[in-house]
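Asks: mind looking at a prediction? Sequence and model below.
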Amino acid sequence: MKRPDPNSVKRIACIGAGTIGGGMIAQFLASGYDVTAQDPGPNARDSLERLLDQAWPVLEQIGLKEGASRDRLRFTSDIEEAVSAAEFVQESVPEDLELKVSIYEKLDELVPPEIVIGSSTSGFPMTEIQKRCKFPARTVVAHPVNPPYLIPLIEIVGGEKTDPAVLDWAAAFYKVVGKRVLRMEKEIYGFMINRLQIALFREALQMIAAGQATVAQIDDCLTHALGLRWACMGPFATFHLAAGDRGLGSFMDLHGSVEWRAPYVTETPLPDWTPELRERILQQAEEIIEGRTIPQMIEERNETVIGLLKLRETSRINAAKGE
């Protein structure tokens, strides 16, 4: 059984053409693929065209790849027609587990076993989705971030019966598409993006419910503070800079037993703070520090934040002018 070369795929089937499915369709078209979209909804085709009308100017600004064209899109309500001759299948049907299981059972019959099938599910583990498949080894979660044609990251992770070689194939394929691939080693509900996103949202809901904050205040905390920092570096790199010239290890020693276990953390219990965990964090942090000095990282952060502030102000001025 030989799979198509991930660098040479030409024909893609997209099952489901809603917000996420349509966004993936836009990305695939902009990357120069022939795409057959399938959705049984009565207004699905019109909705997809409206989404493409919105997405295509954005994709033109980002830069279309050779051969990119909306003319390479075909639409059908028939799933068998959609997957005929497809070299990859992207499933993006609504977040209903039984619906996904039944769709995968059908795709399993229609699609040759060497063809990889990826799911845009935002939370269900592939182990549950692939449970009625005869060929579960070729199934993988490929969870994009909305809107998929604009946000580059995609999370990929297999189920219990997924072949590791399929994860290698999917990682290579999505890199060709233009995605930044986050390959997860362990399967968890919600994957990484939504686990982090929901943890923050849960804290926001707690504060609003208690009358401690408003929606506007929460948004300000993100758009004018944390979001600006996180646009250029994540929490560990941020904390690396928070201890002056002493770095992440010093920050964790000073704050690990206090801030990260504070009484205002409302839900998820924190892991035991052990020397082994501290050392693991420091070793893994070297991957994001990449040999840069703290002054170098501060300069990069400052330039990025200044650029974002200027860009946001320009966007607001243009919006006020109606441009």
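Replies: Everything's here; your move. Numbering: from 1, shown residues only.

Asks: can we go C-alpha only for contacts and neighbour counts from here?
Replies: Noted.

Asks: any idea how far Val89 lies from Tyr104?
Replies: 11 Å (CA to CA, to the nearest Å).

Asks: try it against this one:
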Amino acid sequence: MSDSGVADIRTVACIGAGVIGGGWAAYFLSRGLRVRAWDPAPDAADRLRRIVDAAWPALTDLGLADGADPGAIETLPTAADAVAGSGFVQESAPEDLELKRSLLAELAAAAGPGVVVASSTSGFPMSDMATAAADPSRLVVGHPFNPPYLIPLVEVVGGTETAPWATERAAAFYRHLGKSVIEMDRELPGFIANRLQEAIWREALHMVAAGEATPEQIDRSITDGPGLRWPVHGPCLTFHLAGGEGGMAHMLDHFGPSLKAPWTRLDAPELTSELRDDMVAGADVSAGGRPMADLVAERDRAVIAVRRAVAAARGRA
């Protein structure tokens, strides 16, 4: 489906007003859309307002769509009320499988004809979440990266009962709004990006648990090392370049034997109280006493600067 098929969507229902749901709401508002939100928490409206207000400076810096209005958001008393009249539904409830099943069934039943219901789940396959829905054909995964208003990636994949039109429409909608979309070929627990991120995270926990590295050293190893290459070339293209003129073939032939070296542990270490305390203390050292709001603002400024620098290097500035 072309982008013209989703250009008429002007209202999005955001179900869940936490960090992810609120981040989505801020992004949709920045694209000139109206948002109808629902969350069972009694302070949902105030929390959503704080998230949008905190995100708006970064979104303004990136560039707002015509008609973008941070006030074009309404918090409704029920999920069905939020879905009514919405052209797209983004569910961002907590990662609880039974909760997802019942909520997605409710949303699918309330959504109008042709309206896609996308889940922000970070790991559950849609085939597992859609089991209670009378009509699972419109249910898809639209997995963002935190914060959704700033990180462009969205991974889109349907379940066994998802209709092709639904995944196509979801992908087209996200692209229309400026997102970078991966349409996955098949369901995969944890999707693509989370699995790669989790591999690094497990290695980091092992090194801290074994006293081999501190959280600060691990963070610097990425921010001042391979992380500088990854905004331009991902891990596969990075290793292709490592092979010189011979490319990936030379790299694999030359360094292939080292893949058998016992460097990686991969299995998750036991999260002992000692390891937990070490990670918390290390994160506090890295934060340097700065409040969370300052760290978020720093991250947002840096990500914007990196995105602009990469776009300029690619000639897309």
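Replies: Alright, I've got the coordinates. Treat the numbers as computed from the prediction; the structure is a model and nothing was measured.

Asks: what residues of the biggest helix by length in the second structure count as buried?
Replies: The longest helix of the second structure (DSSP state H) is helix 292-313. Using 16 or more other CA atoms under 10 Å as the test for burial, helix 292-313 of the second structure gives Asp300, Val303, Ile304, Arg307, Ala309.

Asks: swap in stretch 174-181 of the first structure?
Replies: For stretch 174-181 of the first structure, burial by neighbour count (16+ other CA under 10 Å) applies to Tyr174, Val177, Gly178, Lys179, Arg180, Val181.

Asks: swap in stretch 225-242 of the first structure?
Replies: Of the residues in stretch 225-242 of the first structure, Gly227, Leu228, Arg229, Cys232, Met233, Phe236, Ala237, Thr238, Phe239, His240, Leu241 count as buried by neighbour count, 16+ other CA under 10 Å.

Asks: run through who's touching it.
Replies: Among residues not part of stretch 225-242 of the first structure, those counted as contacts by CA atoms under 8 Å, 6 or more residues apart in numbering are 221-222, 247-249, 251, 285, 288-289, 294, 297-298, 301, 304-305, 308.

Asks: helix/strand/coil for Pro113 of the second structure?
Replies: Three-state call for Pro113 of the second structure (DSSP: H, G, I helix; E, B strand; the rest coil): coil.

Asks: show me the contacts for it.
Replies: Taking CA under 8 Å, 6+ apart as the contact definition, Pro113 of the second structure lies against nothing.

Asks: any chance you could map the helices in the stretch 201-317 of the second structure?
Replies: Secondary structure of the stretch 201-317 of the second structure (DSSP state H, counting those that start in this stretch): helices at 215-223, 235-242, 247-255, 273-287, 292-313.

Asks: can you say which of these is nearest to Ala163 of the second structure?
Replies: Judged by CA to CA, the one of those that comes nearest to Ala163 of the second structure is helix 235-242, at 31.6 Å.

Asks: mind telling me what element the residue nearest to Leu52 of the first structure when sequence neighbours are not counted is part of?
Replies: When the adjacent residues along the chain are set aside, Leu52 of the first structure lies closest to Ala26, with 6.2 Å between them (CA to CA, 6 or more residues apart in numbering). Secondary structure assigned from DSSP states H and E places Ala26 of the first structure in helix 19-30.
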